[in-house]
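Visitor: Could you look at this predicted model? Sequence included:
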Amino acid sequence: MTRTTGRRPTVALAAGALAIFGTLASDALAQAKPLKIGQLSDMSGIVRDLSGPGTNVAMTMAIEDFGGTVLGRPIQLLNGDHLNKPDVGLGMARKWYDEDVTAIFDIGITTVALGMQELSKNKDKLVIYLSTASSDLTGAKCSPNGIHWTYNNYSQALGVVNQLMKQKHDSWYFMTVDYGYGVNVERDTTAMVKKAGGTILGSTKHPFDTTDFSSDLLKSQASGAKVVALATTTAHAANIVKQADEFGIRPKQQLAALSLTLHDTKAMGLKTAQGLLETAPFYWDQNDQTRAFSKRYFDRFGKMPNMIQASAYGAVMHYLNAVKAAGTDDTAAVNKKMRETPINDFMTHNGSIRPDGRVMRQMYVFEVKKPEESKGEWDLYKQVAEIAPEDAFAPADPSVCPLAK
């Protein structure tokens, strides 16, 4: 009895010490300088569904799964809407970098992205592109501080070109959005078609803010091309497909929606989108790992993730693991660690970052199902081809990018 009574003060003191230690640790964490990262994206405009709020959800999930802290510091996620305007986007990014944001993710529109290459280098911070497609980011505009994470316009077009050329659809006409991204898509796709023995019969350009494509569709119809290639953004492509059906373009001519993504397909519906092709590194129903992540994401956001939103999770995880491994948020140290560490997550297997900033990953070609083939609301695609990393992306070119080796 005496021995038992004698232990009680010791136990009480230990419990009290633990409580005090826990409080102090909690207070220290609260007072620690946060590690700040940012998502800069179109949050309210024409391509918000490509990334936008959905990408923010995926980035938040990654931070939570990582534990919310790194190197004893809370992880803080900032979010900004660049409104698809370079001055707005670059002004916000400059302010963030000056306020100790270490890495900015996503970006999207090419005009903002190209400016981010210079800004991140000048500020010695990182930028990781998720929804930006321009291959110039690892070409003429490459930067040691930029990582092109998810895809690019070359990889996105390649699978579509390969499949259609196999089917002898060898004459092409382009409907191109009149800004940097569209120019890149038409340029790179033209080279692919010609290399495969096809011909280009013409092209038209439309403004970024247009919604009426009737004139361009009539010209593409008159060209007699077997393929009408849509070298434009995801939102434009969805509208063009709908209007093309009003003109009766299909089935006489094939539509190649070179920027198609899952949310476009869902918005159009299978009756309209059936038969279209998408090249992407991810589809939610590929395997048990993709389904497990996508179910968690759906429970949070009410939609299945597209390739951009899924890739955001892996990009944030890879960055935070690099900070942890480097033992610092110093840009050079973290950049080095990211580039020397293989990328492995539910959608990427042994991915790597080339010296020019291009993430090398497997790509897949998906065909939109016919309505009668679908077994549910989000059962939209079937996989028809696989493209190895070394084939999915154009080789690094030292004559264009001095970082290429």
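Guide: Looks like it came in fine.
Visitor: From now on I want contacts and neighbour counts done on CA atoms only, so please keep to that.
Guide: Noted.
Visitor: surely residue 320 meets residue 70?
Guide: Yes - proximity of residue 320 to residue 70 meets the contact threshold set by C-alpha atoms under 8 Å, at 7.3 Å.
Visitor: So for those two, which sits in the more crowded spot?
Guide: More neighbours surround residue 320 than the other of residue 320 and residue 70, with 24 against 19 (other C-alpha atoms under 10 Å).
Visitor: Look at that one and tell me its secondary structure.
Guide: Following DSSP: H, G, I helix; E, B strand; the rest coil, residue 320 is assigned to helix.
Visitor: Distance of the residue nearest to residue 325 when sequence neighbours are not counted relative to residue 98?
Guide: Distances taken as C-alpha to C-alpha, 6 or more residues apart in numbering place residue 337 nearest to residue 325, at 7.4 Å, with adjacent residues excluded. Going from residue 337 to residue 98 by C-alpha to C-alpha, to the nearest Å gives 23 Å.
Visitor: structure B:
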Amino acid sequence: MFKISRDGVAKTTPARRLVLAGAMLLAGYLFTGAAGAQGSGPLKIGVLNDMSGVVVDLSGPGSVVAAKLAIEDFGGKVLGRSIELVEGDHLNKPDTGLTMARQWYDSGVRAVFDIGITTVALGMQDLAREKDRIVVYGSSASSDLTGKNCSPNGIHWTYNTYVQSLGAIKGALDAGGKSWYFITVDYSYGKNVQRDATAIIEAGGGKVIGSTTHPFTTTDFSSQLLQAQASKADVIALATTTAHAAAMIKQADEFGIRAKGQKLAALSLVLNDVKAMGLRSAQDLLTTEAFYWDQNDETRKFANRYKQRFNKMPNMIQASMYGAVSHYLKAVAAAGTDDTSAVLAKMKSTPINDFMTQSGTIREDGRVVRDFYIFRVKKPAESKNEWDLYTQVAKIPAAQAFPPADKQVCPLVK
């Protein structure tokens, strides 16, 4: 195939040149493939949510701040590559959100975080699988994300429509609330909340005697509240978004609903809603969350850093985005690649431990399982400062916080 010249330089025959050319092409292909899987520029990740609409305070720019803190604490680089964060506002519109996410994935974004509104979240499950990328849900609550719409590429990080209802429902049942009436936001999220909450109510011996819906865009709930009042139900369950629930509670007090003996069960309140309502309106309401800024030294340390950047204390969603981004970056470093399958495998096999979550796990259906807590909103006289809003009344162990993974509805469950 080849022979050595007198000066020691190899001379190739035509056949040898053909073999060498083929080998060089193969090597070039393998190198390009490896580089394409790993990437040579910045590692790109994105935060996509409602940055300007009705639930902007639930996550919004605050989630971006938390993600940036996570990147900074990681050192700003992974596998020798800088980490680039992109952010986007889906305006609570599925077409807008999914078009933006598709463009991000096509431009090299490896993982998208947060999301929010259910209609965008459910579409993201299919898109991430199609593009072989990762999506991690922070402010999306629909339990269908780990049920009939489960995906190997989606991780449901923070909470869902089941666990967020537990504390308020348990408190109202324990206080003698037997009959229930729902006011439900009229889209898929509200239907999920009502479905999951009804199961908890009935398991606890309660009975749902009626329901009504409200449009996502409304700010006037007088018609729905008057129907609920006329039902004579012991408890009016607010199966709606956090921002809607806060406004609804204030309007309910204008009608004297609580003063006349009916209880309100707000199934989706978080810290920023309580702050916006004020303790006079929110006092003694129960909320179920995985994080409160004043729980311990570690939560206070993070919260105070966050407040220096954003001038507000973080709620559960915003705090969880720090943990989600950190866990993803650790998985990339441990896997030695940004390849989707390798990173997902590492994320799911590694326990989650940070200021918010201890010994958390990711189930095969994509559900992050962790402890939750039931908090009571303080009375005005109990509060020592503007962010001193909660008292912890109970802990829900991880094993009790979520129903078991269901192989009847999610094919990922074996």
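Guide: Cool, got the structure. On a predicted model such as this, the values are computed, not experimentally measured, just so you know.
Visitor: picking that back up, with the second structure superposed, average distance for the strand or helix carrying the residue nearest to residue 325 of the first structure?
Guide: Taking DSSP states H and E as the criterion, residue 337 of the first structure maps to helix 331-340. For helix 331-340 of the first structure, the mean deviation from the second structure after alignment is 0.1 Å (mean C-alpha distance after the TM-score superposition for the first structure).
Visitor: Onto which residues of the second structure does that helix map?
Guide: The aligned range for helix 331-340 of the first structure in the second structure is 340-349, by TM-score structural alignment.
Visitor: With stretch 65-75 of the first structure instead?
Guide: Aligned using TM-score structural alignment, stretch 65-75 of the first structure spans residues 73-83 in the second structure.
Visitor: gap between the two ends of the matching stretch?
Guide: With C-alpha to C-alpha as the measure, the ends of stretch 73-83 of the second structure fall 12 Å from one another.
Visitor: With stretch 380-399 of the second structure instead?
Guide: In stretch 380-399 of the second structure, first residue to last residue: 34 Å (C-alpha to C-alpha).
Visitor: Flag every buried residue along that stretch.
Guide: 380, 389-392, 395-396, 398 (16 or more other C-alpha atoms under 10 Å).
Visitor: now for residue 165 of the first structure: what does it line up with in the second structure?
Guide: Here residue 165 of the first structure is matched to residue 173 in the second structure, going by TM-score structural alignment.
Visitor: what do you get for residue 139 of the first structure?
Guide: The equivalent of residue 139 of the first structure in the second structure is residue 147 (alignment by TM-score structural alignment).
Visitor: give the contact list for its match.
Guide: Shown in contact with residue 147 of the second structure (C-alpha atoms under 8 Å, 6 or more residues apart in numbering): 365, 405-406, 409-410.
Visitor: Apply 10 Å and report the result again.
Guide: 365-367, 405-413 (C-alpha atoms under 10 Å, 6 or more residues apart in numbering).
Visitor: any idea how far it is from residue 370 of the second structure?
Guide: Residue 147 of the second structure is 18 Å from residue 370 of the second structure, by C-alpha to C-alpha.
Visitor: Equivalent analysis for residue 220 of the second structure, please.
Guide: Counting by C-alpha to C-alpha - residue 220 of the second structure and residue 370 of the second structure are separated by 36 Å.
Visitor: who's more crowded, the two?
Guide: Applying other C-alpha under 10 Å to residue 220 of the second structure and residue 370 shows that residue 370 carries more neighbours, namely 24 against 14.
Visitor: Please identify the residue in the first structure that aligns with that one.
Guide: That one, residue 370 of the second structure, aligns with residue 361 by TM-score structural alignment.
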